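# Could you work out the structure for the sequence below:
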Amino acid sequence: MKLSITLLLCFFAFNVSAVQKAVTEEGDIVILNGDGTWLYEDDKASRDIEINTNPTVFNKPTNSKFVLKSKKNNSAFALNTKEWAFVKSKSDDAAIEYNLGLKAGDLYGMAITERIEIELEKLVEIAFDNAREAAPDTKVVKKEYRVVNGMKLIYMEMIGTMKGIKFKYMGYYFSDSSGSTQFVVYTGASLVNKYKTEINNLLNGFSVQ
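Presented below is the predicted three-dimensional model:
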């Protein structure tokens, strides 16, 4: 099953053309990028990063007092409204239930919710595969289990290039009997350190009702 996901399109506002593919003499399928570079389609190196467990216990920041609740599953997202603005989807069937933006910076977030439960490890694979459709050079640079507000989930960082812009995409991936959730933050790769505190504070506001 392939989840609906809009990877960075609302941030970069670019139309992504169909991925060009070719077959080598050895029978391997390769993806051809617009800049003349290519990579093997079955490049599992970044997908198969070992998932270790981070021993740190992550909790909601004390100043994240406003809570957005999903209408599709039990997910909830606490945030500081002095720092963050949000827009709720007008469609009950939209994959992105909430779009978020840092009021004083170029940092963005999305709450992607589904009503169906998906195996956690499979959920992050789907997210990675969908990211590579938009940016074929996308790689997973970090993946780990975390306990956030009492819930075990996966944290994943992906980095890639779209139309010459290097982006970084960081998020929490969670699933239970009420459905699955991808709560993610994204910005230009060079800005991640600048917004490290804001990124962590937003993500750690994730919980279940």
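
# Could you use CA atoms for every contact and neighbour count after this?
Noted.

# What segments of the chain are helices?
9-12, 120-134, 196-203 (DSSP state H).

# Residue 85: which of the ones you listed is closest?
Residue 85 lies closest to helix 196-203 among the helices of the chain, at 11.6 Å (C-alpha to C-alpha).

# so what's the closest residue to residue 171 other than its chain neighbours up against?
Spatial nearest neighbour of residue 171, excluding adjacent residues (C-alpha to C-alpha, 6 or more residues apart in numbering): residue 184 at 3.8 Å. Going by C-alpha atoms under 8 Å, 6 or more residues apart in numbering, residue 184 touches 109-111, 169-172, 203.

# Could you rerun that using 7 Å?
109-111, 169-172 (C-alpha atoms under 7 Å, 6 or more residues apart in numbering).

# doesn't residue 121 make contact with residue 175?
No - the pair residue 175 and residue 121 does not pass the contact test of C-alpha atoms under 7 Å, sitting 9.8 Å apart.

# These two: which is more packed in?
Neighbours were counted for residue 175 and for residue 121 using other C-alpha atoms under 10 Å; residue 175 has more, 26 against 14.

# What distance do you get for the more buried one to residue 169?
19 Å (C-alpha to C-alpha, to the nearest Å).

# in this structure, which spans are strands?
Here the chain has its strands, by DSSP state E, at 20-23, 29-32, 38-40, 52-58, 66-69, 75-79, 84-88, 96-102, 108-114, 139-148, 151-162, 165-176, 179-188, 206-208.

# possible to save the ones you listed as a markdown table with distance to residue 129?
What follows is the strands of the chain, written out as a markdown table (distance: least, C-alpha to C-alpha, whole Å):
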| stretch | distance to residue 129 |
| --- | --- |
| strand 20-23 | 15 |
| strand 29-32 | 13 |
| strand 38-40 | 13 |
| strand 52-58 | 21 |
| strand 66-69 | 27 |
| strand 75-79 | 23 |
| strand 84-88 | 26 |
| strand 96-102 | 18 |
| strand 108-114 | 16 |
| strand 139-148 | 10 |
| strand 151-162 | 11 |
| strand 165-176 | 14 |
| strand 179-188 | 14 |
| strand 206-208 | 24 |
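
# Among those, which comes closest to residue 199?
Residue 199 sits nearest to strand 179-188 of all the strands of the chain, at 6.7 Å, using C-alpha to C-alpha.

# Please provide the structure for the following sequence as well, for comparison with the first:
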Amino acid sequence: MSDDVLSRLIAVLRISRAEIRAAYRVGSRVYGTAGPGSDEDFLVVLGKSGQRQDLAFAEGLNVVIHGVATFQDALDDQSVFALECHFAQPAHVLVAARPPFRYTLDRKKLAASAIGKSTADWQKAKKRFADEPAPSRKKAFHALRVPVFALQVAKTGKITDYAAANHFLAELREGPDDDFAWYEKKLGPTREALCAELTKLGGKR
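Reported below is the predicted structural model:
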């Protein structure tokens, strides 16, 4: 990972390198779905005591900020987004956590977390689709990607393939701009099946 990227994050966040406990690239450039105009997305964990979860933005740059406690809480809560960072491939790790954060798989909690996030994103996509079709397609993609990643963790203990849900985005891009029912018919049952499989795995110890 380029030192230039880390330097830019330090400048945007107005912090010192010593304040960063961990930093990861996230989003479309990790999944392999980024286009020429896609923003760069990162998650940064700051070591500052009492640091709350926050967001920061600059031109073409989006940063999710965590403190050590909030990021550990996210892992304990089985947040798929936090797990994407925890299992990130070396190429997407700007600063590796030392010591590493703790993670213990809890399939039941993982299923509940992922299904809740997937359902919320799907409903947001449906609600906003008529006014914002492009962002809503992205939200619907997240609703499908989250259970796909959660299933990888439930089955293997980690995220093994960050491109596993990309074919859903290609399907979403084929749909109309004025009818969310098309998406519900084409991909709604798939999302429900993924969530049902997660629920089943959540009952296993």
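
# what's the TM-score here?
Overlay of the two chains. TM-score (TM-score structural alignment, normalised by the length of the second structure): 0.22; 87 aligned residues with a C-alpha RMSD of 6.1 Å.

# From residue 159 of the first structure, how far out is the closest residue to residue 147 of the first structure other than its chain neighbours?
The shortest distance from residue 147 of the first structure to any non-neighbouring residue, by C-alpha to C-alpha, 6+ apart, is to residue 57 (5.7 Å). Noted for residue 57 of the first structure: a distance of 25 Å to residue 159 of the first structure, by C-alpha to C-alpha.

# Going by how many neighbours each has, rank these two and give me the top one.
More crowded of residue 57 of the first structure and residue 159, by other C-alpha under 10 Å: residue 159, with 20 against 11.

# Do I have it right that that one meets residue 167?
Yes - when contacts are counted by C-alpha under 7 Å, residue 159 of the first structure is listed as touching residue 167 (5.7 Å).

# Now do the buried residues in stretch 175-183 of the first structure.
175-176, 179-183 (16 or more other C-alpha atoms under 10 Å).

# That stretch spans what distance, first to last residue?
First-to-last distance for stretch 175-183 of the first structure - C-alpha to C-alpha - comes to 11 Å.

# just stretch 111-120 of the first structure next, same as before
End-to-end distance (C-alpha to C-alpha), stretch 111-120 of the first structure: 16 Å.

# helices or strands up against the helix or strand hosting residue 122 of the second structure?
Following DSSP states H and E, one finds residue 122 of the second structure within helix 107-128. Counting by 3 or more C-alpha pairs under 7 Å, 6 or more residues apart in numbering; DSSP states H and E, the packing neighbours recorded for helix 107-128 of the second structure are helix 133-156, helix 180-202.

# deepest of those, which one?
Most buried of these by mean neighbour count (mean count of other C-alpha atoms under 10 Å) is helix 133-156; its value is a mean of 22.

# other SSEs contacting that helix?
Using 3+ C-alpha pairs under 7 Å, 6+ apart, helix 133-156 of the second structure sits against helix 107-128, helix 166-172, helix 180-202.

# run the last query once more with 8 Å
Contacts defined by 3 or more C-alpha pairs under 8 Å, 6 or more residues apart in numbering; DSSP states H and E place helix 133-156 of the second structure against helix 80-86, helix 107-128, helix 166-172, helix 180-202.

# I'd like these as CSV, with distance to residue 28 of the second structure appended.
Shown next, in CSV, are those (distance: least, C-alpha to C-alpha, whole Å):
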stretch, distance to residue 28 of the second structure
helix 80-86, 12
helix 107-128, 17
helix 166-172, 10
helix 180-202, 20
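
# The ones you listed: which one's closest to residue 72 of the second structure?
Nearest of those (C-alpha to C-alpha): helix 80-86, 8.7 Å.

# For the closest one, buried residues please.
Buried-residue list, helix 80-86 of the second structure, by 16+ other C-alpha under 10 Å: 80-86.

# just stretch 119-131 of the second structure next, same as before
119, 121-123, 125-126, 128-129.

# closest to residue 188 of the second structure among those?
residue 122 (8.8 Å).

# ok, now which ones touch that closest one?
If you count contacts by C-alpha under 8 Å, 6+ apart, then residue 122 of the second structure has 139-140, 143 around it.

# any chance of the residues you listed in JSON lines, plus distance to residue 69 of the second structure?
Putting these into JSON lines (distance: C-alpha to C-alpha, whole Å) gives the following:
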{"residue": "139", "distance to residue 69 of the second structure": "27"}
{"residue": "140", "distance to residue 69 of the second structure": "30"}
{"residue": "143", "distance to residue 69 of the second structure": "26"}
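
# out of these, which one sits closest to residue 40 of the second structure?
residue 139 (17.1 Å).

# Just confirm the closest one contacts residue 123, I think it does.
No - Residue 139 of the second structure is beyond contact range of residue 123, at 9.1 Å (criterion: C-alpha atoms under 8 Å).

# Quick check: residue 24 of the second structure vs residue 76 of the second structure, distance?
18 Å.

# quick one: the residue nearest to residue 171 of the first structure and residue 125 of the first structure, what's the gap?
In terms of C-alpha to C-alpha, residue 184 of the first structure sits 15 Å off from residue 125 of the first structure.
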